[in-house]
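Asks: What follows is a predicted structure for the sequence shown.
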Amino acid sequence: MAPHSKDGHDMHAAAATNIQPAGFPIKYTKLFIDGEFVDAISGKTFQSLNPSTGELLASVAEADVADVDKAVKAARKAFEEGPWPRLSGYERGRILHKFADLLEQNEDELAHLETLDNGKPLFNSKYMDVVTGVKCIRMIAGWADKVTGQTFKLDGPYQGISVYEPYGVIGAIIPWNFPIIMFIVKTASSLAAGNSIVVKPAEQTPLTALYMAALAKQAGVPNGALNVVPGFGPIAGASIASHMDIDKVGFIGSTQVGRLIMEAAAKSNLKPVSLELGGKSPLVICEDADLDTAVEIANGSLFFNMGQCCTAGGRTFVQESIYEAFVNKAIEKAKKIVIGDPFKAGVEHGPQVDEKQFKKTLDYIESGKAEGARLLTGGHSVGKQGYFIEPTIFSDVKDDMKIATDEIFGPVMSILKFKTLDELIKRANDSKYGLVASILTKDIDVAHKFARSLRVGTVWINCYHVYDQSVPFGGYKMSGFGRENGLASLLSHMQLKSIIYPLKDSPWH
């Protein structure tokens, strides 16, 4: 179905032929297996749509069980017989640095493709997604030759050593909100460690993953070491999670699907999993915070990437003495956000990624109104085509309202009132999620008490959405487990082996 505007008019249906955007034609739409672009065995394709218009961008080869199996066999052969795991860490790092060089050389085309497929403003696609992705590759590439084990003097005439080794074949299932970054986060660490990998990009945003696969081959990643199988979660994703010849699986996405990934992994070969899942993160604004700065941070925490961010500040807690003043300034700020064509300069807010996310977000807005929250601004779709939703703010939100408990993944700010820090800490922790949290205050004692009390993987003090490739990232509770970024990410793609051998005076020598 095509999307609907708030006045009920149907959007136009997807075009019958692929759109070739000016300047950058879509080059890669087939599966990437064993170093080659190939059709799905079944011959099936699915549509990748432009969320700004609802029109067809490309028909993409649709992987199913047979295609995943083919990719896994190629990855297994590359690991068991190919050169990649036998290269020195230095050589693998050198190839990954070349991959980063190629991303930089093609950053304009990658950013253009990302905005077409995902809908985020072009500035964000280039200067956040591509640039951050390049930094991530370079960080991991630099670690590739620096992973070492330990030596142990045992109790008796024996010596012990520990060594890190790659798992073998990694399966990765990545989301649609940051397709370039998520692809790189999973592939760079896996490849740097010496693994082979099979990646399933989200069906909403498969195009940049396929483009980057071509660049990886050009950089020197051997055939079979990297495979990309676009398709749908219940078939291609489930096949990766349950495949008996995949040694570990990593998933970034919703908590609901993460649970299914764990179940499938456990029921197959008991493969380990790493999960980076949902969040409903608290942003706490204390009465001593600078109000204008607080509004700026709150705006970015929630409306960045059209709210489609697992770390979005989904619960904005404001101390009661400044509550009304904050609300008034937040409304003013939200109304100034520029919505529109993500390719136009100055546009800050593009469409939701697809019709499903568009409707889901509008449903949450309706639930907020039905449960008694005050809709202060926004709350409607924008235009007569595409999946645009106004930045939306609710006040008088209660802790048990759906807009305060559920991960919306859309531009809906929920503002809650609090009195004391102790009360706030209990309420902030009262969530099934535990991904990130932030506090804005001039009192360092308050900041540190909050930081040590919150059961989350990352706490920001007087800032938000600050990431670095060297800092481990991941969640507590139902936000998942495992860590991305830096050495922690690299080691999560390796196994630790102990080796013990006798010394000269041992009876076994």
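Replies: Great, that's in hand. Residues are numbered from 1 along each chain as shown.
Asks: contacts and neighbour counts: CA atoms only from here.
Replies: Fine.
Asks: residues in contact with Ile500?
Replies: Taking CA atoms under 8 Å, 6 or more residues apart in numbering, we find Ile500 in contact with Tyr158, Gln159, Gly160, Ile161.
Asks: again with Gln218
Replies: Contacts of Gln218 (CA under 8 Å, 6+ apart): Phe99.
Asks: Same question for the one 4 residues further on.
Replies: For Pro222, the set of contacting residues under the criterion of CA under 8 Å, 6+ apart consists of Gly35, Ala78, Gly82, Pro83, Trp84.
Asks: Could you give me the ChimeraX selection string for whichever of those residues are buried?
Replies: Command for ChimeraX, covering only those of these found buried under the criterion 16 or more other CA atoms under 10 Å:
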select :35,78,82,84
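Asks: Now intersect the contacts of Pro222 with the helices, please.
Replies: Residues of the contacts of Pro222 located in helices (DSSP state H): Ala78.
Asks: Quick check on the contacts of Ile500: which are buried?
Replies: By 16+ other CA under 10 Å, these give Tyr158 as buried.
Asks: Nearest to Phe326 among the contacts of Ile500?
Replies: Closest approach between the contacts of Ile500 and Phe326, by CA to CA: Ile161, at 58.2 Å.
Asks: Comparison target, given below:
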Amino acid sequence: MPDTYESWLRRAKELRLPDSHHINGMDVSGHGDGYVVMSPRDGQALARVADAGQAEVDLAVAAARRAFDHGPWPELAPAERGRVLLRLADLLEEHRAALALTISLEMGKPISDAYGIELRAAISTFRWYGQLADKLGDESPHTASDALALVTREPAGVVGAVVPWNFPLTLASWKLAPALAAGCTVVWKPSEMSPLSALTLGRLATEAGLPPGVLNVISADGPAAGRALGLHPGVDVLAFTGSTAVGRHFLRYAADSNLKRVWLELGGKSPNIILPDAPDLDRAAATAAWGIFFNQGEMCTAPSRLLVHRSVADQVVDAVAERAHTLRVGDPLDPATEMGPLVGTGHLERVLEHIADGVADGAHLRTGGERVLRDSGGSFLQPTVFERVPVESRLAREEIFGPVLSVFVFDELEEAVTLANDTEYGLAAGLWTSDLSTAHQVSRRLRAGTVWVNCYEEGDLTVPFGGMKQSGNGRDKSAHAIEKYTELKTTWIQL
């Protein structure tokens, strides 16, 4: 990894960015003049890229359909599919610096995180599923002696993958890698805010040996292309990560078209409970601050509700507020930057509206809440901490998707569990305690797809990830993700 600010600035000037869709293994221009991708670091245009309409969606789905129905990919030995995914992982490693730089430029992630966390996760995901591809066995249940029963997993067909901008390659890889390993073909629509890294990966996938039509990448400005994918009768499975509101649209699109399966990883308002017997209160506070400010708070799992016992509340909140003061906000291309800009001025304005509403609702603004570095032209915001937040306020109940923490103080454990579950979301939760029984009992009671105990955002590809309630359905990561992209078939043979 280049280690100086100057080297990243120089690379940024030399970087060549893609400008067209990647369909059927080829670069394809879109209709009209395309649209401009803006960089949140300075508000300047990065590139003009192709804009997909219905015609381009139809073209991409048709390519994926041919590749599934008549191409070699679904029929390849799983080990061979795995080898292609491993070659793609190697190519991502080879182009790691350029991809990290592209992500920093298009969505504002600090370059150290883009290189060290985002690309590491994406590379690991393709490598993990490449190694898993030939290790998924079928079943032969025991039946009567005059019959043979077979239960086989078959690829589900054409997958439409719609992913957000906050982790543009990590979240995409969680869908693409298991779908491809299973033998599916894919049409991938990245966010209009972050198409450049996706279009680059599409080209690398073809270079790695994916046959034409197996992975198609289309860029589009606005919701029309996503709607076209959701309604398309040629799409068998739709995998989406994003807001709960948009997830509802995809369920409607499935109902109004071919009843395609829809897998949703949606929003969150995750609680992080710190009990007085936490094994290390300083680490608990530092992790609480890291969790809400990492990636500018633009994370569905961000621990945006800090629930802390009254006996240690002052110590913990003081430490979090101090970290907010010292966190280095700056140019994402500077390796020393700890928090970059929000993804764009529109998103910045929405987060500022939430902050203003919080003040109006009577919450106490402990620190932050102001736009900074205005002269840069970028969409930078101070890390923000609120105390005494009314439980029915927008701050307490709505996903803000920014570096904004709401603090709640409790006296009894039962109060904390009730407050933690008092949300329409159920994606993740944190718990800090030294008591083993408390850890097990509270983890079982928290309605969340992932519960971290004495840590936050930890894990690896062996464990599934996904939500409960209005945080979605299905699971990414682990061998369980294969279930989303396969169909079970029973074959009964009378002997």
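Replies: Thanks, I have the structure now. Owing to the predicted nature of the structure, the values given are computational and were not obtained by experimental measurement.
Asks: Quick check: TM-score for this pair?
Replies: Aligned and superposed, the two chains score 0.96 in TM-score terms (TM-score structural alignment, normalised by the length of the second structure); 484 aligned residues with a CA RMSD of 1.3 Å.
Asks: Show me the contacts of Ile500 of the first structure that map onto helices.
Replies: Per DSSP H, these never map to helices.
Asks: Export the contacts of Ile500 of the first structure as CSV, with columns for distance to Arg315 of the first structure.
Replies: Formatted as CSV, these follow (distance: CA to CA, whole Å):
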residue, distance to Arg315 of the first structure
Tyr158, 56
Gln159, 54
Gly160, 50
Ile161, 48
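Asks: Which of the contacts of Ile500 of the first structure fall in strands?
Replies: Tyr158, Gln159, Gly160, Ile161 (DSSP state E).
Asks: What's the match for the third one in the second structure?
Replies: Pairing criterion TM-score structural alignment: the partner of Gly160 of the first structure within the second structure is identified as Ala149.
Asks: Which secondary structure state does the nearest residue in space to its match that is not next to it in sequence sit in?
Replies: Spatial nearest neighbour of Ala149 of the second structure, excluding adjacent residues (CA to CA, 6 or more residues apart in numbering): Trp492 at 4.6 Å. Here Trp492 of the second structure is strand, with the state taken from DSSP: H, G, I helix; E, B strand; the rest coil.
Asks: Any figure for the gap between Trp492 of the second structure and Thr152 of the second structure?
Replies: 11 Å (CA to CA, to the nearest Å).
Asks: Ser434 of the second structure too?
Replies: Counting by CA to CA - Ser434 of the second structure and Thr152 of the second structure are separated by 45 Å.
Asks: need the contact list for His309 of the second structure.
Replies: Per CA under 8 Å, 6+ apart, neighbours of His309 of the second structure: Ile274, Leu275, Pro276, Val409, Phe410, Asp411, Glu412.
Asks: Filter those residues by whether they're kept in the first structure.
Replies: Among these, the contacts conserved in the first structure (both residues aligned by TM-score structural alignment, their matches' CA atoms under 8 Å) are Ile274, Leu275, Pro276, Val409, Phe410, Asp411, Glu412.
Asks: Map the fifth one onto the first structure.
Replies: Which is Phe410 of the second structure. Under TM-score structural alignment, Phe410 of the second structure pairs with Phe418 in the first structure.
Asks: Please tell me I have it right and its match contacts Thr316.
Replies: No: contact criterion CA atoms under 8 Å: Phe418 of the first structure and Thr316 do not qualify, at 10.1 Å.
Asks: between these two, who's got more neighbours?
Replies: Set Phe418 of the first structure next to Thr316 and count neighbours by other CA atoms under 10 Å: Thr316 wins out with 24 against 19.
Asks: quick one: what's aligned to that one in the second structure?
Replies: Per TM-score structural alignment, the equivalent position to Thr316 of the first structure in the second structure is Leu306.
Asks: Am I right that that match is in a strand?
Replies: Yes: applying three-state DSSP, one finds Leu306 of the second structure inside a strand.
Asks: Next, the contact list for it, please.
Replies: Pro271, Asn272, Ile273, Ile274, Ala288, Leu405, Ser406, Val407, Phe408.
Asks: Name the nearest of those residues relative to Arg447 of the second structure.
Replies: Pro271 (10.5 Å).
Asks: Who are the contact partners of the closest one?
Replies: Counted by CA under 8 Å, 6+ apart, Pro271 of the second structure has contacts Pro303, Ser304, Arg305, Leu306, Leu307, Ala420, Ala428, Ala429, Gly430.
Asks: and the second one, what does it touch?
Replies: For Ser304 of the second structure, the set of contacting residues under the criterion of CA under 8 Å, 6+ apart consists of Lys269, Ser270, Pro271, Asn272, Ile292, Val404, Leu405, Ser406.
Asks: Could you do Pro303 of the second structure as well?
Replies: Contacts of Pro303 of the second structure by CA under 8 Å, 6+ apart are Lys269, Ser270, Pro271, Asn272, Ala288, Gly291, Ile292, Leu405, Ala429, Gly430.
Asks: tally of neighbours for the second one?
Replies: The reference is to Ser270 of the second structure. So Ser270 of the second structure, with other CA under 10 Å, has 25 neighbours.
Asks: What's it aligned with over in the first structure?
Replies: Checking TM-score structural alignment: Ser270 of the second structure goes with Ser281.
Asks: show me what contacts that match?
Replies: Thr311, Ala312, Gly313, Gly314, Arg315, Tyr433, Gly434, Leu435, Val436, Ala437.
Asks: Out of the residues you listed, grab the one that's most surrounded.
Replies: Ala312 (34 neighbours).
Asks: That one and Ser301 touch, don't they?
Replies: Yes: proximity of Ala312 of the first structure to Ser301 meets the contact threshold set by CA under 8 Å, at 5.4 Å.
Asks: ranges for the strands of the stretch 301-450 of the first structure?
Replies: Under the criterion DSSP state E, counting those that start in this stretch, the stretch 301-450 of the first structure carries strands at the ranges 315-319, 374-377, 381-382, 388-389, 392-395, 412-418, 433-434, 436-440.
Asks: Cool, thanks, signing off.
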